[in-house]
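[1] Quick one, fold the following:
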Amino acid sequence: MSHVPSRVLVTGAAGRLGSEVLRVLAAQGAAVVGLDRVDPGGVETFFTGSAADTALVAEAMRGVDAVIHLAAIPRPTLGTPEEVFVGNTAATFVVLDQAARAGVRQAVIASSLSIIGLPFSPTPAVPHYVPVDEAMPFQIADPYALSKQADEATAAMVARRDGMAVVALRFPMLGELDFLAENAELFRVDPGAGAPSLWGYLDMRDAATACWLGVTAEVSGAHALYLAAPDTLSPYPTEELVDRYLPGTPRHAPLPGRTVPIDTSAAQALLGFTARHIFEVTPAELGES
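    All right, here's what the predicted structure looks like:
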């Protein structure tokens, strides 16, 4: 059973994912409050500024019954280590703390596959095993991944303290069709370039749908969930990619064909989420690369 929020605050509303989330919310008939540093227009109620601004967030939270928190510096290279870690974690704390104070009962926050520590690792790293799942230990060595770990800890704290349900969506690489096509070609020419991200992806439309499911599903407590399309963005067999580019990584389950080495069963079980927009990649033999 699910409930439908009547008024949703979306932080990072002007971003690529935020813009798609606004379209999903409009299609669902939910009233939207947007918050971002830049007003993209088209949102009836919009607050311009930082998601770490307590007074601004408190004002934006009035009358809201669900929150989708997407505002963040999305890569460790887009700011100093202090800006990335402190900025991201401060925004998440302020948004969730103010949501709890306003009586909001359900929230989604954008986490990341990067939390495992591979995508932005300053040194070579391989996962403890594949497919990656929520039980796998982290190998964090960069401020962005560390900020996501802190964000998820904040979600767990608010869930315990205030009884708010918080779903942290561990997104893989997100993209629209042109972006996915560029990366599919990159992974064809240089398969190793996709290893840190486990060759995974998710269409931006599916990511936005997952956000909606996160604020409408009947859940309690804090949950962190991996998401991905079922197949990789690489044309080569996953088992061969793992052998070549993630040497020595144990396999806890078979990875036939181009199966993504990310276990998304928890998101399916909790939210009923299944990726629907699959990027068409023509399979190939790894020896062709």
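
[2] CA only for contacts and neighbour counts going forward, please
    OK.

[3] which residue is nearest the middle of the protein?
    Central residue of the chain (CA atoms, centre = their mean): F171, 2.8 Å from the mean position.

[4] In this structure that one contacts I109, no?
    No - if you go by CA atoms under 8 Å, F171 and I109 don't touch, sitting 10.4 Å apart.

[5] Show me what counts as buried in stretch 246-262.
    Judged by neighbour count (16 or more other CA atoms under 10 Å), stretch 246-262 contains these buried residues: 246, 255, 258-262.

[6] next one: stretch 32-46
    Within stretch 32-46, the residues scored as buried using 16+ other CA under 10 Å are 32-37, 39, 43, 46.

[7] Columns distance to D133 on top of those, output as TSV?
    Listed next are these as TSV, based on distance: CA to CA, whole Å:
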residue	distance to D133
V32	33
V33	33
G34	32
L35	32
D36	32
R37	34
D39	37
V43	37
F46	37
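
[8] Inside strands: which ones of the residues you listed?
    Among the buried residues of stretch 32-46, the members found in strands (DSSP state E) are 32-36, 46.

[9] What are the contacting residues of the helix or strand in which E20 is found?
    Per DSSP states H and E, E20 falls inside helix 16-28. Contact with helix 16-28 is made by 10-13, 31-32, 70, 204-205, 207-209, 211-212, as judged by CA atoms under 8 Å, 6 or more residues apart in numbering.

[10] now the other sequence, so there's something to compare against:
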Amino acid sequence: MTVPGPPAAPPYRVLVTGASGTIGRRTVDTLVEAGIGVTAVSVDGPGDWPAPVRGLRIDATDEAAMAEAMDGCEAIVHLAALAHPSLGTPLRVFTNNVVSTFTVLTLAAQGGIGRAVIASSINASGINLNPHAPAPAYFPLDEDLPADIADAYSLSKRVDELSAAMVARTWGLDVVALRFPLVKSPEELRSIGAETAQDPASMMRTGWAYLTVDDAARAVLCALRAPLPGAHVIGVSAADTLLDLPSEDLLDRYAPGVARRRRFADREALIDTTRARTLLGFEPAQSVHEFASAPGNGCGEGETH
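    Below is the predicted model:
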């Protein structure tokens, strides 16, 4: 049976896995601020959540516990993962991430939940973490960038996207896989930017992309609200790059042999966020550069295709 997508208004209760992580904690706060009930799931336990939040200590690979936790929820935000290949053996990283995502999505679909938002990654292309250091095929980086995967984490993110497509096709669950770049607080990002300025080539393969944690949480809210059926992979990014240098200059110096599909103005981001804008109505509101900061904004209606 095909489950219809959610209305433009957010659902009443959302289950968030990985709720103690960088994006997870801010997402819980953002949902609560939007008047949404939250069940926060984390292997680290309930935590000090505000009163409306139901906190649970659960491993997202635990099928029985996750099925019970989903009771009464209308949507799922799945953020739990081992988020770097260094956080375990290749087998551990891959199986944890893939099994948890597949468990969450299949339980949600079979339980009649209408919408899931999952955390994919800019690393789903494999380019950034590949030890052979391949250059991207082109800039701006987009969701169709040819993959070159040589690590277990990047592979797990690509498989998660395929799992989302399969579950949508089989059971009709609507799934948005958000390809997050580097996500931190503005203060942390400024510090990383200062370090990266000493070796700009170190971030070339991700296009010096970043997103503040507040904007990441807003992207999740937009993905929950968008009237968007099916499974979609959507890249998100700040509107500029992490470095305080013109984008064309960065490419001239550090990626001279990489094709450019268009020209870039000033410090414009080197990530194509067309899908985020047109399908989710999401526009980044924050920048690590004061001259580019913008007031917060909500989610547009998006465009379904």
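
[11] just to revisit the earlier point, with secondary structure and distance to A155 of the first structure as extra columns, can I get the buried residues of stretch 246-262 of the first structure in CSV?
    Output for these, formatted as CSV (DSSP: H, G, I helix; E, B strand; the rest coil; distance: CA to CA, whole Å):
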residue, secondary structure, distance to A155 of the first structure
L246, coil, 31
L255, coil, 32
R258, coil, 33
T259, strand, 30
V260, coil, 27
P261, coil, 26
I262, strand, 23
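
[12] Is it possible to get a markdown table of those residues that adds distance to R276 of the first structure?
    As requested, these are exported to a markdown table (distance: CA to CA, whole Å):
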| residue | distance to R276 of the first structure |
| --- | --- |
| L246 | 28 |
| L255 | 20 |
| R258 | 16 |
| T259 | 15 |
| V260 | 15 |
| P261 | 18 |
| I262 | 16 |
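
[13] List just the nearest of the residues you listed to W199 of the first structure.
    Nearest to W199 of the first structure among these is V260, at 7.1 Å by CA to CA.

[14] Okay, strands next: where are they in the stretch 51-200 of the first structure?
    66-69, 106-112, 165-171, 174-175 (DSSP state E, counting those that start in this stretch).

[15] looking at those strands, which is closest to A159 of the first structure?
    Checking the strands of the stretch 51-200 of the first structure against A159 of the first structure by CA to CA gives strand 165-171 as the closest, at 5.8 Å.

[16] The closest one maps to which residues in the second structure?
    Strand 165-171 of the first structure corresponds to residues 174-180 in the second structure, going by TM-score structural alignment.

[17] Just give the nearest non-adjacent residue to the residue nearest to the centre of the first structure, would you?
    What sits nearest to F171 of the first structure in space, not counting adjacent residues and going by CA to CA, 6 or more residues apart in numbering, is S112, at 4.5 Å.

[18] so how far does stretch 140-159 of the second structure reach from one end to the other?
    End-to-end distance for stretch 140-159 of the second structure: 23 Å, by CA to CA, to the nearest Å.

[19] What does P284 of the second structure correspond to in the first structure?
    By TM-score structural alignment, P284 of the second structure lines up with A275.

[20] burial of that match, as a residue count?
    18 (other CA atoms under 10 Å).

[21] which residues touch it?
    A275 of the first structure touches 202-203, 206, 228-230, counting by CA under 8 Å, 6+ apart.

[22] So what does A135 of the second structure match up with in the first structure?
    Aligned partner of A135 of the second structure by TM-score structural alignment: V126.

[23] Isn't its match up against T249?
    Yes - using CA under 8 Å, V126 of the first structure is in contact with T249, at 6.9 Å.

[24] what do the two both touch?
    Contact with both V126 of the first structure and T249 is made by no residue, according to CA under 8 Å, 6+ apart.

[25] which residue sits closest to the aligned partner of I192 of the second structure in the first structure in space, ignoring its chain neighbours?
    Under the alignment by TM-score structural alignment, I192 of the second structure pairs with N183 in the first structure. Setting aside the residues directly before and after it, N183 of the first structure is nearest to L233 in space (CA to CA, 6+ apart), at 7.5 Å.

[26] counterpart of that neighbour in the second structure?
    Checking TM-score structural alignment: L233 of the first structure goes with L242.

[27] Just give me the neighbour total for its match.
    27.

[28] could you say which helix or strand contains it?
    Counting by DSSP H and E, L242 of the second structure is found in no helix or strand.

[29] what about the helices in the stretch 151-289 of the first structure?
    Under the criterion DSSP state H, counting those that start in this stretch, the stretch 151-289 of the first structure contains helices at 177-189, 204-216, 238-245, 265-271.

[30] Out of these, the one nearest P143 of the first structure is which?
    In terms of CA to CA, the element of the helices of the stretch 151-289 of the first structure nearest to P143 of the first structure is helix 204-216, at 23.4 Å.

[31] That closest one maps to which residues in the second structure?
    Against the second structure, helix 204-216 of the first structure falls on residues 213-225 (TM-score structural alignment).

[32] What residue in the second structure is paired with L113 of the first structure?
    Aligned partner of L113 of the first structure by TM-score structural alignment: I122.

[33] Thanks again, I'm all set now.
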